[in-house]
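1. Below: sequence and its predicted model.
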Amino acid sequence: MQVKNQSVHLPILTEKQISLTIKREDLIHPFISGNKYRKLKYNIEAAKTQGCVTLLTFGGAFSNHIAATAYAGKVHDLQTIGVIRGEELSQKWKTNPTLKLASEHGMRFKFISRNAYRDKNSEEFRKELESEFGKFYLLPEGGSNKLAVKGCEEIVTAEDIEFDFVCSSVGTGGTLAGIITATKQNQRVLGFPALKGDFLKEDIRNFTPKKNWELQTDYHFGGYAKVSAELIHFINDFKMLTKIPLDPIYTGKMLYGILDLIKKDYFKPKTKILAVHTGGLQSIAGMNANLKKKNLPQITI
């Protein structure tokens, strides 16, 4: 498993006397990369211990979690089922790079409406799924549960004690909770949600009692999977300058936010920042297809 800390060198960092390092979790694996590897690690162990041969989980059209679960199931000889948000995708999923990849790795799909998807955590819906598919090991949307948090605690290692801030993008909150748990009390953790709103705070508090963290909620670019030409240009420029690819749903927004905060003097001079690259690069192909339809610039692959 190849993970390294990579220093970033940009004029703004020199000007503000800030050190920025990227933890390249995206290099763990081409399909099960970043936080998805961490979240699945102990859940797959638990599924096997319980004698389950099927993983069932939830996600949308660009879901990194769906793609990673499908491949992990293939590697560990487990069947996988994806309950997919948006019944319209049932007619066109073969043109969706994420879902096509998941299918090639053995995942079966159940497409449901967005209204039905809101009730995905209800006991009634779970019984319906069990009636249709039989016994399965349930992974929540995004993969966040206690075992996922345990896996994400392993993102932060002993060598990371030197950093004043540890930053991560936030989807469902499990990754950030694991990072918070693993950091020392003198370190601060910043989360950059990909979704609108402040509702994730309670979810994160359910996983960790520590208080050395906060969410930066101004960098979602309109909400989950929403992008703009400005964000795309930032991602492409960042890759050109640093050779580090970013995804448009999570890490692109996080790095945009970190550098914007640096410009605004949020961090004191001599601050050392560690930003966790949570992977998710598989979503770029699908996003580029959508961007092309909207006559927006493409993300450099």
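-> Good, I have the coordinates. Predicted model only: the values in this text are computed from it and were never measured.
2. Only C-alpha atoms from now on, for both contacts and neighbour counts.
-> OK.
3. Can you give me the separation between residue 91 and residue 109?
-> From residue 91 across to residue 109, the span is 12 Å (C-alpha to C-alpha, to the nearest Å).
4. neighbour count winner among the two?
-> Neighbour comparison, residue 91 and residue 109: the larger count goes to residue 109, with 19 against 9 (by other C-alpha atoms under 10 Å).
5. does the more buried one really touch residue 81, like I thought?
-> Yes. Counting by C-alpha atoms under 8 Å, residue 109 touches residue 81, with 5.7 Å between them.
6. ok, structure two:
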Amino acid sequence: MKIPEIQIPIIPIPLEKNITLFIKREDLIHPEISGNKFWKLFYNINHYLEKNPEKPFIITFGGAFSNHIAAVAALGKESGVSTLGIIRGEELHGRWQYNPTLKTAADNGMEFRFVTRQEYSDKNQLTENLQIEFPHALIIPEGGTNKNAVKGIQYLLNNETKSFDYLCTAVGTGGTVAGLSRFAEQHQKVLGFKVVIDQSLEKTVAELSGKNNFDLIDAQDGGYGKITDENIRFINEFYQNFGIELDPIYTGKMMRKIFELIEEDYFPEKSRILAFHTGGLQGIEGANEMLRKKNRALIQFGK
């Protein structure tokens, strides 16, 4: 992987309060390996390929609509590396063709191995078994979070981001918020908006970051993977008002919570806030299919 030459825009979000809010469009960095996924994979794949493995092979983990699975599959195709996805949910075997995320991943060359939720919950044992079975493979954790991923997140920051007081990101496995914390300026506070129930997240982030300049804020809004009608309304209104698409699992929940905190005067006057758009838009098609089956409102862009 090479560092893209594209200039990532930082877009102002007008507010009535004496606070400035901007969003950095990392979702535009690559058509398929978007947002934080690009940078979390950057050092993982480069360090692996520097070893000149005879038959490069990447194995990773994810659910049915995983942004990480989609990104690794696209990376494999672009790099000429074979990929295997360990997918949570044995019931998906034989039905993955009807899942937009998995179908696209398969089109990009990824093979799948479906495991039960119980097997998936013990990823340490799964990883150990896979490393024995495929001794020369690069095994990347779920969500891509590891030390190499944290190192790559530094590229979300540049001279343009130094003037902000708050750096905000959605949090799944913790790698992105840990990277922002580790490489932030001394005066900056990092806010991670949790979309999962994971009591170990704060410890994980602190260990990967090595700093205590961050806070984790609950933004689950019904739980991981859950999409409430309020969240759909917010995402649709945000697009109508600002022309920016948000995904319902990560960035939609983060931006909605940021707006709530602004209304609650969480941020001091004249604060400069920067939110990172970490991608995830590939999952909207699958989300809308699920919502359509339940006769619920859809996420609608350009309408």
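-> Received, thanks. Treat the numbers as computed from the prediction; the structure is a model and nothing was measured.
7. Now the TM-score, please.
-> Here the TM-score for the pair of chains, by TM-score structural alignment, normalised by the length of the first structure, is 0.95; 294 aligned residues with a C-alpha RMSD of 1.2 Å.
8. Where do the strands of the second structure begin and end?
-> Along the second structure, counting by DSSP state E, strands occupy 10-13, 20-24, 57-62, 82-88, 111-115, 138-139, 166-171, 189-194, 214-218, 272-276.
9. export those strands to CSV and tack on distance to residue 229 of the second structure?
-> Shown next, in CSV, are the strands of the second structure (distance: least, C-alpha to C-alpha, whole Å):
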stretch, distance to residue 229 of the second structure
strand 10-13, 23
strand 20-24, 23
strand 57-62, 25
strand 82-88, 26
strand 111-115, 31
strand 138-139, 37
strand 166-171, 19
strand 189-194, 19
strand 214-218, 18
strand 272-276, 23
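10. Can you check which helix is longest in the first structure?
-> helix 34-49 (DSSP state H).
11. Mean distance of that one to its aligned residues in the second structure, please.
-> Comparison of helix 34-49 of the first structure with the second structure after fitting gives an average deviation of 0.7 Å (mean C-alpha distance after the TM-score superposition for the first structure).
12. And that helix, what's buried?
-> Buried residues in helix 34-49 of the first structure, counting neighbours by 16 or more other C-alpha atoms under 10 Å, are found at 34-44, 47.
13. State the number of residues packed around residue 241 of the second structure.
-> Look at residue 241 of the second structure: counted by other C-alpha under 10 Å, it has 11 neighbours.
14. And for the one 3 residues further on?
-> Neighbouring residues of residue 244 of the second structure were enumerated by other C-alpha under 10 Å; the total is 16.
15. quick one: the helices in the first structure?
-> For the first structure, the helices defined by DSSP H cover 11-16, 34-49, 64-75, 97-104, 114-117, 123-133, 146-152, 174-182, 200-205, 229-242, 251-263, 283-293.
16. Which of these sits closest to residue 194 of the first structure?
-> Between residue 194 of the first structure and the helices of the first structure, the tightest spacing by C-alpha to C-alpha is seen for helix 251-263, at 7.3 Å.
17. before we move on, the earlier item: how far does the longest helix of the first structure sit from the chain's center?
-> Put simply, helix 34-49 of the first structure sits 15 Å off its chain's centre (C-alpha atoms, centre = their mean, to the nearest Å).
18. got it, and stretch 126-143 of the first structure?
-> That offset, for stretch 126-143 of the first structure, works out to 22 Å (C-alpha atoms, centre = their mean).
19. Quick check: buried residues in that stretch?
-> Residues of stretch 126-143 of the first structure classed as buried: 129, 136-143 (neighbour count, 16+ other C-alpha under 10 Å).
20. So what touches it?
-> Stretch 126-143 of the first structure is contacted from outside by 36, 39-40, 43, 47, 52-59, 63, 65, 120, 145, 171-172, 174, using C-alpha atoms under 8 Å, 6 or more residues apart in numbering.
21. Would you mind checking those residues for buried ones?
-> 36, 39-40, 43, 47, 52-59, 63, 65, 120, 145, 171-172, 174.
22. who's in contact with the residue nearest to residue 144 of the first structure when sequence neighbours are not counted?
-> Leaving aside its sequence neighbours, residue 144 of the first structure sits nearest to residue 174 (C-alpha to C-alpha, 6 or more residues apart in numbering; 4.7 Å). By C-alpha under 8 Å, 6+ apart, the contact set of residue 174 of the first structure is 143-146, 148-149, 152, 204, 207.
23. One more pass at 7 Å, please.
-> Residues near residue 174 of the first structure by C-alpha atoms under 7 Å, 6 or more residues apart in numbering: 144-145, 148-149, 204.
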